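A.B. asks: with the input below, show me the fold.
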Amino acid sequence: MSDVCLFNLALSDLLFLLSLPFWAHYAAITQWVFGNFMCHAVTALYMLGYYGSIFFMMLMTIDRYAVIVHTYTSLFQVPVMVFATRIIPILMIMKSQKNHKAVRLMLVLVSVFFIFWTPYNIAIFLKFLHQLGYINTGQW
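C.D. replies: Alright, predicted model coming up:
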C-alpha cells in the first residue's frame, strides 16, 4: 500500500511541477500566450497535482495509523476506519509510550498541515466569493 501511494504521490507532484513553468511565464509577462486549450490543460495539471498530493498524503497517514493502532491487522480496510471511533482516544487508552509519541506526531502533522494550507484555501474561497459578486469592495 505504501509503495503504491508513494508512486502516485510522485506522479501527482510531477503533474504539479509540469504546470509551474507555464504559471511562471504567465506571472512574468502577465499575459497568457499559450491559447485557451493550454490554459485549461495547465490548470487541470495544476489542480490534479495539487489535490492529488493532498489526497495521497492523507491516505498514507491513514495507512500508518492502521499499522500503528491495528498492528496485527495492518491491511487497510475502509469500512472499519469509517465506522470506528476516533484515532486519538484509541491511542490514549493504550498505555504504551510508543503510542503516545504517535499521538503527538499526528497532532503536530495535522496542525502544521492546517497552519500552512488554511490561509491559501481561505484566499481561494474569498476570491471565489468576489467573482460571484458577494464581496464588492474596492480594496480587493
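A.B. asks: contacts and neighbour counts: CA atoms only from here.
C.D. replies: Fine.
A.B. asks: please report how far G133 lies from W140.
C.D. replies: Between G133 and W140 the distance, using Cα to Cα, to the nearest Å, works out to 12 Å.
A.B. asks: and what of H25?
C.D. replies: Distance from H25 to W140, by Cα to Cα: 24 Å.
A.B. asks: with M1 instead?
C.D. replies: Relative to W140, M1 is positioned 45 Å away (Cα to Cα).
A.B. asks: next: F37.
C.D. replies: 29 Å.
A.B. asks: between H25 and W140, who's got more neighbours?
C.D. replies: H25 (13 against 8; other Cα atoms under 10 Å).
A.B. asks: just the element for that one, please.
C.D. replies: Assigned by DSSP states H and E, H25 belongs to helix 2-29.
A.B. asks: gap between that helix and the chain center?
C.D. replies: Relative to the centre of its chain, helix 2-29 is centred 13 Å away, using Cα atoms, centre = their mean, to the nearest Å.
A.B. asks: alongside the first, I'd like the structure of this one:
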Amino acid sequence: MESTGGYLESTTPSMATSEDYSDYSDYYNNSIDAEPCDYEVHAVYFLPVLYSLFFMVGFLGNMLVLWVIVRGKLITNMTEIALLNLAIADLLLISSLPFLAHYARDTWIFGNVMCTLVLGVYYIGFYAGIFFIVLMSIDRYLAIAHPVFSTKIHSKAWGIFASMIIWIIAVAASFPELLYLGVEAHDGKHICNAYPKDENHNGVRSAALFKMNVLGMLIPLGIVGFCYSVVLCKLQTLHSPKKNAFRLVVVVMVVFFCCWIPYNIAAFLKALELRHILPSECELSKRIQLMLQATEAVAYAHSCLNPFLYVFFGEKFRRHLT
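C.D. replies: Predicted coordinates for the structure are as follows:
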C-alpha cells in the first residue's frame, strides 16, 4: 500500500503482515526483492491514539496563541508576526492529523478532494513552520550583530512582507508532491498517494526524502547554527535583561530541531533503501520502518509544544495571557 508522502512514510493503512515486494511499492514493500517479508504493523496500534491526542492539544494550544497575540495586539514587529505565522503553520499541519489518525489504521475513506487538500495543507504547513523558525533566527541575528540595520526592517510592514515571501517559498518547496496528490485503488483499498505510480515511483520518493533533508533540516540548521553562534558570542557582553529577550526564540529553535532531527535521520535511511544503497534485507527494512514510526510521532508532537514554550519562557506572552 502506498504511503501518503515524503514525511508520512509510516502513516499507512494496515494490511496483511506478509507481502511480496514485487506486488507493489509502498512503505512496507518497496520492490526490493522477491521474497515475502513479515512486518509487525506497529503504527496501527499507537499512531491513531497519538495523532488524536496531538490534534486536541495542538489545536487548543495554537488557537490560544492566536487569541493572545490578536487580543493583546502583539502584532507590532517582525518577531511577533513570525510567531503568529508559526502558530498558523502548526495549525495547518495539526489539521491533517485527524484524517491521518484514521488512515493509519484503515483505508482512505475521505475521497480524492480531501486527499489533495489534507496532504497539500500538511506539506505547506510543514515547510512554512520551518521557514518561520529560520526567519526568527535571522531576525535575532540582525538585532544583535547589525542593530542599526535591524531597526529599519524590524517593523510590522517588513514582517508582513517577509511572511508573504515565506508562504510562497513554502508552497514552492511542496512540489513536486503537490502535483501527484490523489486517491488510487489497490486490492480493494483506497490509497491517498503523493507519488507517481510508474517506474519512477521509488526515484521520486527518495528524491522527496532527500529534499526534505536538505530544505527541511540541513539548510535551516546551518542558518540557525550560524545566527545563534554569533548571537551567543555577542550576548556574553550584554546584561541579563537583553539575554532574556532572546530566550524564547532560542528555546523554540532547540525544541524544533530535537523533535525533527531523529525523523530526518530515519527518512534519510529510507531514501538510501529506496535507492538500493543500503542492503536489500527484510530485517533492515523492518528496523527502518520502526524508526520512522517512532520518530514520526516525536516529530508531530512538536506542533503542540510551542504554546507551552510560550507560557513557560515568554514573559510578554504570560502577561497578556493573564
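A.B. asks: quick check: TM-score for this pair?
C.D. replies: Laid over one another, the chains give 0.68 as their TM-score (TM-score structural alignment, normalised by the length of the first structure), with 131 aligned residues with a Cα RMSD of 3.4 Å.
A.B. asks: what packs against the helix holding H25 of the first structure?
C.D. replies: Helices and strands touching helix 2-29 of the first structure, by 3 or more Cα pairs under 8 Å, 6 or more residues apart in numbering; DSSP states H and E, are helix 36-69.
A.B. asks: flag every buried residue along the helix it packs on.
C.D. replies: 42-43, 45-50, 52-53, 55-57, 59-60, 62-66, 68-69 (16 or more other Cα atoms under 10 Å).
A.B. asks: what angle separates that helix from helix 2-29?
C.D. replies: Taking axes from the mean of the first three to the mean of the last three Cα atoms, to 10 degrees, one finds that helix 36-69 of the first structure is oriented at 140 degrees with respect to helix 2-29.
A.B. asks: work out the gap between helix 36-69 of the first structure and the centre of the chain.
C.D. replies: In this view, helix 36-69 of the first structure has its centroid 6 Å away from the chain centroid, taken as Cα atoms, centre = their mean.
A.B. asks: same check, this time on stretch 80-99 of the first structure
C.D. replies: The chain centroid and the centroid of stretch 80-99 of the first structure are separated by 23 Å under Cα atoms, centre = their mean.
A.B. asks: which parts of it are buried?
C.D. replies: Per 16+ other Cα under 10 Å, stretch 80-99 of the first structure contains these buried residues: 91, 99.
A.B. asks: and for stretch 310-322 of the second structure?
C.D. replies: 310-311, 313-314, 317.
A.B. asks: need the contact list for the residue nearest to the spatial centre of the second structure.
C.D. replies: Note on the second structure: the residue nearest the mean C-alpha position is F126, at 3.9 Å, using Cα atoms, centre = their mean. Going by Cα atoms under 8 Å, 6 or more residues apart in numbering, F126 of the second structure touches 89-90, 93.
A.B. asks: wait, which of the residues you listed is closest to K189 of the second structure?
C.D. replies: Closest to K189 of the second structure out of the contacts of F126 of the second structure is L93 (24.9 Å), distances taken as Cα to Cα.
A.B. asks: so how far is stretch 110-126 of the second structure off the chain centroid?
C.D. replies: Averaging C-alpha coordinates over stretch 110-126 of the second structure and over its chain gives two centres that are 14 Å apart (Cα atoms, centre = their mean).
A.B. asks: try stretch 281-298 of the second structure
C.D. replies: For stretch 281-298 of the second structure, the distance from its own C-alpha centre to the chain's C-alpha centre is 18 Å (Cα atoms, centre = their mean).
A.B. asks: again, but for stretch 93-110 of the first structure
C.D. replies: On the basis of Cα atoms, centre = their mean, stretch 93-110 of the first structure sits 21 Å off its chain's mean C-alpha point.
A.B. asks: identify all contacting residues around that stretch.
C.D. replies: With Cα under 8 Å, 6+ apart as the test, stretch 93-110 of the first structure has contacts from 68-69, 88, 91-92.
A.B. asks: can you do 7 Å?
C.D. replies: Contact with stretch 93-110 of the first structure is made by 88, 91-92, as judged by Cα atoms under 7 Å, 6 or more residues apart in numbering.
A.B. asks: how about the nearest residue to D13 of the first structure, chain neighbours excluded?
C.D. replies: Leaving aside its chain neighbours, D13 of the first structure sits nearest to G49 (5.5 Å; criterion: Cα to Cα, 6 or more residues apart in numbering).
A.B. asks: quick one: map the one you found onto the second structure.
C.D. replies: Applying TM-score structural alignment, one finds that G49 of the first structure aligns to G125 in the second structure.
A.B. asks: wait, that match touches S96, no?
C.D. replies: No - the pair G125 of the second structure and S96 fails to qualify as a contact (Cα atoms under 7 Å) at a distance of 9.8 Å.
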